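K.L.:
Task: produce atomic coordinates for the following.
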Amino acid sequence: MGIIALIRGGEPVKYKNYYEVLGVSKDASQEAIRKAYKNLAKKYHPDLNKNSSESETKFKEISEAYEVLKDPEKRRKYDELQNAAKFQHGSEFDPREYGFDYQTAGRRGGATDFGSDEFSDFFNMFFGGGGFGSDDIFAGFGGSNRTRQGTSRTAGGYTAPDTDIEAEMEIDLLEAYRGGEKQVRLNTENGEKTLKVKIPKGVTDGNRIKLKGQGRTDPQTGKKGDLYIKLSLRNDREFSLEGIDLYKEVKITPWEAALGAKVSVRTLEENVNVKIPAGIEPGKKLKLKGKGYRKGSGAQGDLYLTVKIVNPPKLSEREKELYQKLQEVSEFTPNR
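P.N.:
A predicted model of the protein is given here:
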């Protein structure tokens, strides 16, 4: 069960240099950012570093940086913030000194964050929807003096507060592909309540689900706003998604690479037999047309398999003999 969490109040915030976290330059391409994230995520993934709190912390920091830099709009806003703030990575600042008030953050702009405890207060304050409109987060740092859009409505001399809420919820790739239902806990003006969220099949990162009448109540009119849930696809251990194309590794033995083979590969829907051509090189990509991600509109991408040749962890005496025999008879010398 997910939960929408409010930002904590009255504490200093540590500035995050997301480019430094991923080890890329500020002008890095989206592809370079994706590759850097992928390499670091593999290195520090909690499943590969059991009982290592340091790796878990590092993995969360990497995921947070990628969450911002992979999104062109978030990246643009972050770059503006970085240019205005001039902070060093890890340096602390009091948001109140720059015109930001934690105490009202959870009550003003409405958009709190699903799973915000996974990311830092810095992320939650500027990108998790902690009460600030997307266009006014730079003003306190000497940036453009922008105002929040859509925060109020005026009618007959009465300025109505914005009663809509936007929140973010992480879901797995399979949940997004198959659709389903999730329960979430929402911290509201009247306390905590549980909601059921129906997830349509084929949603993609950034899609929003509207829950009518689940927003804030206008104190004057009694009308309730709506809750908009922005979906964020959690990184998958087996598949990576780019647009509607899927990517994954297919592991084969040295003899399968040399002689060719048929191997069983899991897709999002079923297991399929894939023909491995004889003499295939590691890193070669095989394309399975129409086996990628299917959007709700019906459009379906392709699945790309990257070949990885895996040696046996331990050889039997017979296997050693055969390898030695191959060494004796083979004339293949790639390094000479």
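
K.L.:
all contacts plus neighbour counts: C-alpha atoms, from now on.
P.N.:
Will do.

K.L.:
helices and strands around the host helix or strand of Arg76, which ones?
P.N.:
Secondary structure from DSSP states H and E places Arg76 in helix 72-85. Helix 72-85 makes packing contacts with helix 53-69 when contacts are defined by 3 or more Cα pairs under 8 Å, 6 or more residues apart in numbering; DSSP states H and E.

K.L.:
got the buried residues for the helix it packs on?
P.N.:
Using 16 or more other Cα atoms under 10 Å as the test for burial, helix 53-69 gives 55-69.

K.L.:
now do stretch 174-188
P.N.:
Buried residues in stretch 174-188, defined by neighbour count with 16+ other Cα under 10 Å: 174-179, 184-187.

K.L.:
Next step: those residues restricted to strands.
P.N.:
184-187 (DSSP state E).

K.L.:
Now the two most distant members of these.
P.N.:
Greatest spatial distance among those (Cα to Cα): Val184 and Asn187, at 10.0 Å.

K.L.:
So Leu22 is in contact with Lys38, correct?
P.N.:
No: between Leu22 and Lys38 there is no contact under Cα atoms under 8 Å: 9.8 Å.

K.L.:
More neighbours: those two, which one.
P.N.:
More neighbours surround Leu22 than the other of Leu22 and Lys38, with 24 against 17 (other Cα atoms under 10 Å).

K.L.:
ok now do that one, which residues does it touch?
P.N.:
The contact partners of Leu22, by Cα atoms under 8 Å, 6 or more residues apart in numbering, come to 33, 36-37, 40, 62, 65-66.

K.L.:
isn't Val184 right up against Ile171?
P.N.:
No: Val184 is not in contact with Ile171 according to Cα under 8 Å; the separation is 11.6 Å.

K.L.:
want to put them side by side, so please do this one too:
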Amino acid sequence: MADDYYQLLGVPRSADSHEIQRAYRTLARKYHPDVNKQPGAEDTFKKISEAYHVLNDPESRAQYDRYGPEFRRYAEAEREYASQPSGGPRPGGRTRARPGPSGFSWSSAQAGAGPGGTSVDWDDLFGDVFGSRRGMDSEAELELTVEEAYRGGPRTVILTGPDGERESFDIQIPPGALDGQRIRVSGGGQPGRQDGGAGDLVITLRVKPDRRLRLDGKNIEMDLLISPWEAALGASVSTRAPGGTITVRVPPGSSSGRRLRLKGQGMPQPGGKPGDLFAKVKIMVPPHPSPRERELFEQLQRESRFDPRSSS
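P.N.:
Next up, the predicted model:
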């Protein structure tokens, strides 16, 4: 019994092209012969590649959904019929002559029965098989740090195709790139048919947070590390931000978690309003206080009546 392409990729029959591409990328990384040396991995890789190429193309997917694993048999039957010298219609069929790929005329006939005894409309099934057609778009994701997205600049994206062949693309990241933003590379997708031209490569940017920086739309949130006395007395603190060194004014009595807004210092937006930078106060204490520091902290403990638990 032939493998079900949807089951091979682990997607429902209602899956869209994005789900199919994600499933294929995951399985291809797992079973690619260069990575997986287990017996049967190469055969599995070939099967999932075949399933992907059929289901990722709307035309072949529609044929597969209609006729199942035997959909290619109908294509072969049409080619055999087109090559007959008589070129006449089958009994009971209707014909429509059109030029073939080599200049000759072939006839598309509605004849025969498909699954369940239904009539096969050969013209609908093979109407565009010989014509030019633009290639499908391909999709990829590129991961950036917040600082890389802030600066932008040139990047090289290297993709590995189903056959293991690598291809590189030089792209330009715009300054202030946001998570989910898409960059289109013209002609970087799948090859077209005849003169249809290649599709595009669509790259989705993914901006990952780190221990200091987080992205919220076009706003940036960063941790501002300060000492207990800076938090209590107030201070002007210099710190590193994606755009360079900045000075943040910490008001007296700032507790951990307080957010200080620096307007317009978030992600740049060429031609638009930039985001804001939010510095989140995080109070740090000496991990190994000196004897004098410990003495002063003990003195503060004796003299202060501040109770953070009762004031909350």
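
K.L.:
out of the buried residues of helix 53-69 of structure 1, who's nearest Tyr158 of structure 1?
P.N.:
Val68 (37.1 Å).

K.L.:
Now do the same for that closest one: its match in structure 2.
P.N.:
Under the alignment (TM-score structural alignment), Val68 of structure 1 maps onto nothing in structure 2.

K.L.:
distance of Val68 of structure 1 from Asp245 of structure 1?
P.N.:
As for Val68 of structure 1, its distance to Asp245 of structure 1 is 21 Å (criterion: Cα to Cα, to the nearest Å).

K.L.:
Looking only at the helix holding Arg76 of structure 1, what residues are buried by neighbour count?
P.N.:
74-75, 77-78, 81-82, 84-85.

K.L.:
so where in structure 2 does stretch 290-304 of structure 1 end up aligned?
P.N.:
The alignment of stretch 290-304 of structure 1 onto structure 2 (TM-score structural alignment) covers residues 264-278.

K.L.:
Pipe the buried residues of helix 72-85 of structure 1 into TSV and attach distance to Val197 of structure 1 per row.
P.N.:
Output for those, formatted as TSV (distance: Cα to Cα, whole Å):
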residue	distance to Val197 of structure 1
Lys74	25
Arg75	29
Lys77	29
Tyr78	30
Leu81	33
Gln82	36
Ala84	38
Ala85	38
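
K.L.:
the helices in structure 2, which residues?
P.N.:
Using DSSP state H, the helices found in structure 2 span residues 5-9, 17-31, 41-55, 58-67, 71-82, 122-126, 146-151, 228-233, 291-303.

K.L.:
so stretch 252-264 of structure 1 aligns onto which residues of structure 2?
P.N.:
Matched against structure 2 by TM-score structural alignment, stretch 252-264 of structure 1 falls on residues 226-238.

K.L.:
Next: stretch 194-206 of structure 1.
P.N.:
With TM-score structural alignment as the criterion, stretch 194-206 of structure 1 aligns to 168-180.

K.L.:
tell me how far the ends of that stretch are from each other?
P.N.:
Stretch 168-180 of structure 2 has an end-to-end distance of 21 Å (Cα to Cα).

K.L.:
how far does that stretch sit from the chain's center?
P.N.:
Here stretch 168-180 of structure 2 is found 13 Å from its chain centre; the criterion is Cα atoms, centre = their mean, to the nearest Å.

K.L.:
now stretch 284-292 of structure 1
P.N.:
Here stretch 284-292 of structure 1 is found 23 Å from its chain centre; the criterion is Cα atoms, centre = their mean.

K.L.:
May I see the buried residues of that stretch?
P.N.:
Per 16+ other Cα under 10 Å, stretch 284-292 of structure 1 contains these buried residues: 285-286, 288, 291-292.

K.L.:
who touches both of Val184 and Asn187 of structure 1?
P.N.:
Counting by Cα under 8 Å, 6+ apart, the residues touching both Val184 of structure 1 and Asn187 are Ile4.

K.L.:
how close does the residue nearest to Ala97 of structure 2 when sequence neighbours are not counted get to Ser60 of structure 2?
P.N.:
The spatially closest residue to Ala97 of structure 2, leaving aside those adjacent along the chain, is Ser107, at 4.7 Å (Cα to Cα, 6 or more residues apart in numbering). Ser107 of structure 2 sits at a distance of 21 Å from Ser60 of structure 2 (criterion: Cα to Cα).
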